[in-house]
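Enquirer: Sequence first, then the predicted structure:
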Amino acid sequence: MSRPALSTLTAALVSVIQLMTIALLYILTDWYIDHAELSALDALPPDAKRAWVSINNGEIPAPSDLAALAPLYPTLEEATEASPVEGVLGFGFLLIVFTSGIGVVLAYRLVAPLTRLTAAAEKIRQGDFQVTVEPGATKEVETLAITINRMASELLALETRLKFNTRAVAHELRTPLTVLQGNLQGMTDGVIPASEDQLRALLAQTRGMSRLVDQLNTLSLAGTIDFVTATTATDLALHASETVTLFQISAGGDVNFRTYLAPAPAMIDPDRFRQAILALLENARRYAGDFGPIDVHTGVDDTGRSFISVQDKGPGLPDYAQHSSFDMFWRSERLSGRGTSGSGLGLTIVKAIAEGHNARLEVGNNPDGGAYAKVTFEVA
């Protein structure tokens, strides 16, 4: 149901009070004048009273009655003329007090929702994000209540996500730190030999932690003005070709990458774009590298938008995971058996980079098997 605006309700309230005041003042003043006139007539002698009534009726009073009224007429006229002024002043004051009381009551009912909103905002400031506010009687209060409820809900979700991410980071760092601490303690005590292979394994643990810290730092910049900078009009195919070649060299010959690179003009930050490609390639290599070649495509789709996609021949994504795969620290249960799993931040970073370019990341399963990840850009 549509609610009235606060300005409309206030104007209506003031108008009603004014009309009520005028109507009551008119009725009471008219009654007071009649009452004052009757009281003055009742105080006159009978013959003077008859003369006054005859004059008011447009008749000529009897000489004796007129003679009785003549000495009293100035006093009677003064009393009847003063009565309206006294009535207006007296009843006007009483009506001001009465209508002011009504105005205070109505204003309190009007302001009460704002008081509840203020109390709710104070609870949110103190960290209580489960507070809810009932909509008020006006459109503005209803809109504000809905906004506060939505803000509280989003803050609660953010707090929950922050706690989860904090626990996840602690969990991710605990294992390599435990390995490092145990091995270094063993080397210090002489229990574990400080061989080159052992030191190389410990160095790999530190690199994994460093990579995790770098990824978290990247995500911390997402959404800021410093995240995607120095965009330039370029061809996605050029950067994809260079990045795939470098990744192929670093990954060795155990993974086969195939490229199908058609021109794909777009406005991008080259450094962030290469970072996104590396994350997609690493994700495909880690979870589907043993299942066949990994295909990288660039081009322009039917809607005129440039894209890059990475497709694999692996087990694909379970249906329930096609949305949760963007969540931080999410990992697929369908690992390729390569022995290690990633940090669970790859697709989260790619999604953040895509959004920084006003692009869209889409993941899903290919009809003939395997998973795909596709980033679609606006044409430069």
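Expert: Okay, I see it.

Enquirer: all contacts plus neighbour counts: C-alpha atoms, from now on.
Expert: Fine.

Enquirer: Where do the helices of the stretch 151-300 of the chain begin and end?
Expert: 196-221, 236-251, 270-288 (DSSP state H, counting those that start in this stretch).

Enquirer: any idea how far Glu78 is from Ser54?
Expert: For Glu78, the distance to Ser54 equals 19 Å [CA to CA, to the nearest Å].

Enquirer: okay, pairing it with this:
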Amino acid sequence: MLQSSVTPHPERDRLMTRTRRIASRLRDLRSAAGTLPDAVVLLDHSQHVRWFNHAAEELLGLKRPRDRGRLMSDLLRHTELAPWWIDGAREPLNDVTAPGHPNRHVTATLLPFGSRQRLLLARDTSHLTRLEQIRRDFVANVSHELRTPLTVIHGYLELLDPEDVPELAPVLDEMRAQSKRMGQIVEDLLTLSRLETQDHVADEHVQMVPLLASLRKEAEALSQGRHTVTLDVVAPIDLLGSPKDLHSAFSNLVSNAVRYTPTGGRIAIRWAPSESDGATFSVQDSGFGIPAAHIARLTERFYRVSSSRSRDSGGTGLGLSIVKHVLNLHQARLAIESEPGKGSTFACVFGPDRLLRGTQAAEAAAAGVPY
């Protein structure tokens, strides 16, 4: 009987089986990633393209095999993603035009992967952009249509004298109050619609000292002596931007502080330099305070921490949304610190590009830059 000349190697056979299994799984993973609707681009430690899926060709304009091994910065050079990439892509980028597709919008995120590698992800948000535009148009159109009938109703209510019908006096007062509140909601919605359609503001000289003095007078008038209102101007720094919109944003913060601070409380308005050569407008109160779970949602439309308290104070639920949009147009941000029972601080933080200091402010004023 003949003996087989092949000597069995169990360890080698197990290694080959394992290698084939790993290779099969890698093919499955690559195939799955290739069919994802989101663009996926794998970059090496020097940001050269190692691999990308079919969606990356569609959304980012990459072509295989031409773009394999190329620097990602070169591929994004003439796109709306270029400034974000050059700046380090530290935060997700939202709602930008897809490279080579003017009618499509994407969001982009850069994630660390493996050993000094990066994963670039891009998602098509065109349908969300269209839905958002439909919502904006609807809100703007409805608000505009409501303005006239509300004005007529409010006008007729003003003509009615409660003394002529004393038994209806409480009803008429409530109708006037609700008509005025509805009118303010409509005006705030129209303001929001205008801000949402803007992509920049004019660089006008905003003189902060008179603006801050005006805000203090507004706070004292709204408070009617129920609160202690202080103003602290640490440095004579002015701003570049829209005086009307900045006044609206600051006024919203001041009026909120008055509304949500009990009688006898303190409200401090402050304008001071901040980190990184910026400046901060802040309003600090000794009011009810806000639980931490609510802070992230405060700038949403109509979001209320307490519905009953907001209605009693006369707020529309749109003020902080207006503040957020105004600050976005001025490349600024809203910072909120609060603790229940101890009060809140709302701060508008401006970068150095929006500031006019010393001689700059004087030169702008002398040149007649409008205020």
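Expert: That came in fine, so what should we check first? On a predicted model such as this, the values are computed, not experimentally measured, just so you know.

Enquirer: TM-score for these two?
Expert: The TM-score (TM-score structural alignment, normalised by the length of structure 2) is 0.51; 235 aligned residues with a CA RMSD of 4.4 Å.

Enquirer: which of Glu78 and Ser54 of structure 1 has more neighbours?
Expert: In terms of neighbours (other CA atoms under 10 Å), Ser54 is the more surrounded of Glu78 of structure 1 and Ser54; the figures are 16 against 10.

Enquirer: rewinding a little: nearest to Ser2 of structure 1, of the helices of the stretch 151-300 of structure 1?
Expert: The minimum distance between Ser2 of structure 1 and the helices of the stretch 151-300 of structure 1 falls on helix 196-221, with 41.6 Å, by CA to CA.

Enquirer: average gap between that closest one and structure 2?
Expert: Average distance between helix 196-221 of structure 1 and its aligned residues in structure 2, after superposition and using mean CA distance after the TM-score superposition for structure 1, equals 2.1 Å.

Enquirer: what helices or strands is that helix leaning on?
Expert: When contacts are defined as 3 or more CA pairs under 8 Å, 6 or more residues apart in numbering; DSSP states H and E, helix 196-221 of structure 1 sits against helix 139-189, helix 346-356.

Enquirer: what's the angle from the first one to helix 196-221?
Expert: By that I understand helix 139-189 of structure 1. 170 degrees (axes from the mean of the first three to the mean of the last three CA atoms, to 10 degrees).

Enquirer: quick check, distance from helix 139-189 of structure 1 to the centre of its chain.
Expert: On the basis of CA atoms, centre = their mean, to the nearest Å, helix 139-189 of structure 1 sits 21 Å off its chain's mean C-alpha point.

Enquirer: do the last one as well
Expert: For helix 346-356 of structure 1, the distance between its averaged C-alpha position and the chain's averaged C-alpha position is 22 Å (CA atoms, centre = their mean).

Enquirer: would JSON lines of the helices of the stretch 151-300 of structure 1 with mean neighbour count and distance to Tyr320 of structure 1 be doable?
Expert: Formatted as JSON lines, those follow (neighbours: other CA atoms under 10 Å; distance: least, CA to CA, whole Å):
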{"stretch": "helix 196-221", "mean neighbour count": "14", "distance to Tyr320 of structure 1": "24"}
{"stretch": "helix 236-251", "mean neighbour count": "16", "distance to Tyr320 of structure 1": "30"}
{"stretch": "helix 270-288", "mean neighbour count": "21", "distance to Tyr320 of structure 1": "17"}
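
Enquirer: now the ones you listed as TSV including distance to Ala12 of structure 1?
Expert: As requested, the helices of the stretch 151-300 of structure 1 are exported to TSV (distance: least, CA to CA, whole Å):
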stretch	distance to Ala12 of structure 1
helix 196-221	51
helix 236-251	62
helix 270-288	58
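
Enquirer: do you know which of those lies nearest Gly346 of structure 1?
Expert: It is, among these and with distance given as CA to CA, helix 270-288, at 5.3 Å.

Enquirer: any residues touching the closest one, and which ones?
Expert: Contact with helix 270-288 of structure 1 is made by 228, 231-232, 239-240, 243-244, 247, 255, 294, 310-315, 334-338, 340-342, 346-347, 349-350, 353, 373, as judged by CA atoms under 8 Å, 6 or more residues apart in numbering.

Enquirer: List buried members of the residues you listed by neighbour count.
Expert: 228, 239-240, 243-244, 255, 294, 310-315, 335-336, 342, 346-347, 349-350, 353, 373 (16 or more other CA atoms under 10 Å).

Enquirer: coming back round to it: who wins for proximity to Val379 of structure 1 among the helices of the stretch 151-300 of structure 1?
Expert: Per CA to CA, nearest to Val379 of structure 1 of these: helix 236-251, 10.6 Å.

Enquirer: Can you tell me how far Ser321 of structure 2 is from Ser143 of structure 2?
Expert: On the measure of CA to CA, Ser321 of structure 2 and Ser143 of structure 2 end up 16 Å apart.

Enquirer: whoops, Leu195 of structure 2 was the one
Expert: Look at Leu195 of structure 2 and Ser143 of structure 2: by CA to CA, they are 14 Å apart.

Enquirer: Rebuild the helices and strands packed on helix 196-221 of structure 1 as CSV, extending it with distance to Leu9 of structure 1.
Expert: As requested, those are arranged in CSV below (distance: least, CA to CA, whole Å):
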stretch, distance to Leu9 of structure 1
helix 139-189, 10
helix 346-356, 43
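
Enquirer: which of those helices sits most buried?
Expert: Highest mean neighbour count of these: helix 346-356, a mean of 23 (counted as mean count of other CA atoms under 10 Å).

Enquirer: What is it packed up against?
Expert: helix 196-221, helix 270-288, strand 360-365.

Enquirer: now the angle from it to helix 270-288?
Expert: 150 degrees.

Enquirer: Which part of structure 2 matches helix 346-356 of structure 1?
Expert: Under TM-score structural alignment, the counterpart of helix 346-356 of structure 1 in structure 2 spans residues 319-329.

Enquirer: Give me the spatial nearest neighbour of His294 of structure 2, chain neighbours excluded.
Expert: What sits nearest to His294 of structure 2 in space, not counting adjacent residues and going by CA to CA, 6 or more residues apart in numbering, is Val305, at 6.6 Å.
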